[in-house]
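Colleague: Give me a model of this one.
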Amino acid sequence: MPDLSALIPPHEPAEDTLATVGGMALDAIPLIGPVAGRVLDLALATRERERRNEFDTAIVGALQRLAQRADETLTVADVVNSDEFLATLARTRRAAAETASTSKRQRLARAAVSALDPNAPSRAERESNLRLITELDDLHIWLLAYFADPRAWLDHHGLLSTYKNVASGNADGPLKHALSSLGIPLSGSVEAALSDLERLDLANVSPRVLRPTVTADAMFQSRVSTRGRAFLAYLDEGNPAEADPPAASPI
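Modeller: This next block holds a predicted model:
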């Protein structure tokens, strides 16, 4: 497959701004009336183009990676003639424009390209995974990776020594320790994300499971379901123990 990167229109946010304000100093313009509307329109349009460019770049990267490992040669005709890929691309492009998360846009791009992968899961599984990618944010994904093996995540990040001589405790203790190391409180947003993982049958992380006192081994056991593990494998983001912390205020 030829390099498709050259087909992506370049994004020039500086040119957008200059064309709109005519070289005037932004801090000299009161944000009132019609000016406020123009500023919002400019911000939305500029950010939309940035996200579109970033998403298209991710799509091309995913296509090129697939072409390098596909059992058969992947051609441009395969791409443009695939109704399933084009339909999925349209859906994921809309979702990519509505998220502030770069990681989520990359997941959406990989999900779109998986429609061309002969070794990908069934269409029903891909549809299910795409719905999850669209619904879940970076915090959900990090929590799922953490609960795949809490001991491994804590050990990889140098936090396991705290529990060296602990004989019992509750499972949300290590989670609070992990979150604290990332500067994230165990707040309502975290609890809501845990509830989502439970509701979607991705992990067994309800308060009734995390808060009772259990043995040390039970504190660190995996709480990710079979569906959750399949989803993590589909995301293909590396060893869950090495999962990056979620970005601030993911959308």
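
Colleague: Could you use CA atoms for every contact and neighbour count after this?
Modeller: OK.

Colleague: buried ones in the host helix or strand of Ala43?
Modeller: Assigned by DSSP states H and E, Ala43 belongs to helix 33-69. Residues of helix 33-69 classed as buried: 39, 42, 46, 49-64, 66-67 (neighbour count, 16 or more other CA atoms under 10 Å).

Colleague: Who are the packing partners of the following helix or strand past that helix?
Modeller: Tracing the chain past helix 33-69, the next element assigned as helix or strand by DSSP H and E is helix 76-80. With contacts taken as 3 or more CA pairs under 8 Å, 6 or more residues apart in numbering; DSSP states H and E, helix 76-80 sits against helix 83-97.

Colleague: Quick check: what element follows the helix it packs on along the chain?
Modeller: Heading C-terminal from helix 83-97 (DSSP H and E), you reach helix 102-113.

Colleague: Which secondary structure elements does that following helix sit against?
Modeller: helix 33-69, helix 83-97, helix 123-135.

Colleague: for comparison, sequence B:
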Amino acid sequence: MANETNSASSTAAPLLQVRGLRKAFGAVRATDGVDLALQKGEIHALIGPNGAGKSTLIAQLCGELQPDAGSIVLGGEDVTALAAFARARKGLSRSFQITELCPDYTVLENVVLSLLLTTGRAFQAWSNPRHDPTLTASAARWLGEVGLDDRAGIHVRDLAHGEKRQLELAVALARSPRLLLLDEPMAGMGAEESARMTALLNGLKRRYTILLVEHDMDAVFALADRITVLVYGKTIFTGTPDEVRSHPEVRAAYLGEEAC
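Modeller: This next block holds a predicted model:
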């Protein structure tokens, strides 16, 4: 049974409330009655072994998959039936396991594109957003936020892997999200790049509400206010990092003795 412990002991309504979320593919229950609550301003990590249902859960939260049952409430509004683009307009932004950037555009132009999606504008022959000083100044600020201000004119294809993940974060932040879903932001990174990303995300604490899906346990325990453990589509425990480390069922199912 999940233990929905709120380390801040807040009585405020969660920014995100998931109840009884279910999704089956034939006989396989990818999510099996998932409950999840994120408080405003927290970093909440979602962990679990491969095949636990994490990607399916994230896809349902984003609107890429419709659940078979259950509800998703964002900011007090039921968004269960909304399409992905509609949820994005309500402040839900996502980064992916594999970077989804425009490789032939510059770093700055990728953030400008994100800003255009937020405002509903589009590229126009008579009004090139690359030359819009308001847009480019705003994009430059977001690059500074993630430590890429000196890479603005570089084409994305020429960036290192860790820099691409930093840019993806800037693209997501440029949409001014209420809720930021980060799907394995450390994937494919070396130790130095992971440490840099961990420090970057730590700087976003309390300023953004973040659901972090990550296999790097050092990063998870360094960043998360609370952690939910998903196994075989079910949430088996939610608690603080210390509570998760010491929970026998979590240790048996996922962490192992060496992580505790």
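
Colleague: Post the TM-score for the overlay when you can.
Modeller: Once superposed, chain against chain, the TM-score is 0.29 (TM-score structural alignment, normalised by the length of the first structure); 135 aligned residues with a CA RMSD of 6.5 Å.

Colleague: Quick one: list the elements packing against the helix holding Ala43 of the first structure.
Modeller: Partner elements for helix 33-69 of the first structure (3+ CA pairs under 8 Å, 6+ apart): helix 13-21, helix 83-97, helix 102-113.

Colleague: would you turn the helices and strands packed on helix 102-113 of the first structure into TSV with distance to Val21 of the first structure?
Modeller: Formatted as TSV, these follow (distance: least, CA to CA, whole Å):
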stretch	distance to Val21 of the first structure
helix 33-69	9
helix 83-97	24
helix 123-135	35
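
Colleague: Figure out which of the ones you listed is closest to Ala14 of the first structure.
Modeller: helix 33-69 (9.4 Å; CA to CA).

Colleague: Next, the angle from the closest one to helix 83-97.
Modeller: Per axes from the mean of the first three to the mean of the last three CA atoms, to 10 degrees, the angle that helix 33-69 of the first structure makes with helix 83-97 is 140 degrees.

Colleague: so helix 33-69 of the first structure versus helix 13-21, what angle?
Modeller: Using the same axes, to 10 degrees, helix 33-69 of the first structure lies at 160 degrees relative to helix 13-21.

Colleague: So which of the helices and strands packed on helix 102-113 of the first structure is nearest Ile141 of the first structure?
Modeller: helix 123-135 (9.0 Å).

Colleague: Of all the residues in the closest one, which ones are buried?
Modeller: Quick answer for helix 123-135 of the first structure (16+ other CA under 10 Å): 126, 129-130, 133-134.

Colleague: Run the angle between it and helix 102-113 for me.
Modeller: 160 degrees.

Colleague: which is the next helix or strand following helix 123-135 of the first structure?
Modeller: Next along from helix 123-135 of the first structure, by DSSP H and E: helix 138-148.

Colleague: What is that following helix packed up against?
Modeller: Against helix 138-148 of the first structure (3+ CA pairs under 8 Å, 6+ apart) you get helix 188-199, helix 226-235.

Colleague: Show me which residues of the helix or strand following that helix are buried.
Modeller: Downstream of helix 138-148 of the first structure, the first helix or strand assigned by DSSP H and E is helix 150-156. Neighbour-count burial for helix 150-156 of the first structure flags 150-154 (criterion: 16+ other CA under 10 Å).

Colleague: ok, of the residues you listed, which one's closest to Ala109 of the first structure?
Modeller: Nearest to Ala109 of the first structure among the buried residues of helix 150-156 of the first structure, with distances taken as CA to CA, is Trp153, at 26.5 Å.

Colleague: can you map out the helices along the stretch 151-260 of the second structure?
Modeller: 161-173, 191-202, 217-223, 241-246, 248-250 (DSSP state H, counting those that start in this stretch).

Colleague: and among those helices, the most buried is which?
Modeller: Scoring the helices of the stretch 151-260 of the second structure by mean neighbour count under mean count of other CA atoms under 10 Å gives helix 161-173 as the most buried, with a mean of 24.

Colleague: related to what we said a few turns ago, from the buried residues of helix 150-156 of the first structure, pick the one nearest Ala96 of the first structure.
Modeller: Taking the buried residues of helix 150-156 of the first structure together and measuring to Ala96 of the first structure by CA to CA, the closest member is Trp153, at 28.7 Å.

Colleague: Would you tell me which one of the helices and strands packed on helix 33-69 of the first structure is buried the most?
Modeller: Among those - counting mean count of other CA under 10 Å - the highest mean neighbour count belongs to helix 102-113, which has a mean of 23.

Colleague: I'd like the helices and strands packed on helix 138-148 of the first structure laid out as CSV, including mean neighbour count and distance to Ser168 of the first structure.
Modeller: Below are these laid out as CSV (neighbours: other CA atoms under 10 Å; distance: least, CA to CA, whole Å):
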stretch, mean neighbour count, distance to Ser168 of the first structure
helix 188-199, 16, 22
helix 226-235, 17, 26
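
Colleague: show me what contacts the nearest residue to Ser95 of the second structure once chain neighbours are set aside?
Modeller: Nearest residue to Ser95 of the second structure, sequence neighbours excluded (CA to CA, 6 or more residues apart in numbering): Leu182, at 5.1 Å. Residues in contact with Leu182 of the second structure (CA atoms under 8 Å, 6 or more residues apart in numbering) are 94-96, 210-213.

Colleague: Okay, and which of those residues map to strands?
Modeller: 94-95, 210-213 (DSSP state E).

Colleague: for those residues, which one is nearest Ala222 of the second structure?
Modeller: Leu212 (12.0 Å).

Colleague: Surely that closest one is in contact with Ser55?
Modeller: No. With contact defined as CA atoms under 8 Å, Leu212 of the second structure does not reach Ser55; the gap is 11.6 Å.

Colleague: by contact count, what packs against the host helix or strand of Ala140 of the second structure?
Modeller: Applying DSSP H and E as the criterion places Ala140 of the second structure in helix 133-145. Contact here means 3+ CA pairs under 8 Å, 6+ apart; on that basis helix 133-145 of the second structure packs against helix 107-119, helix 161-173.

Colleague: Tell me which of those helices sits nearest to Val28 of the second structure.
Modeller: helix 161-173 (32.0 Å).
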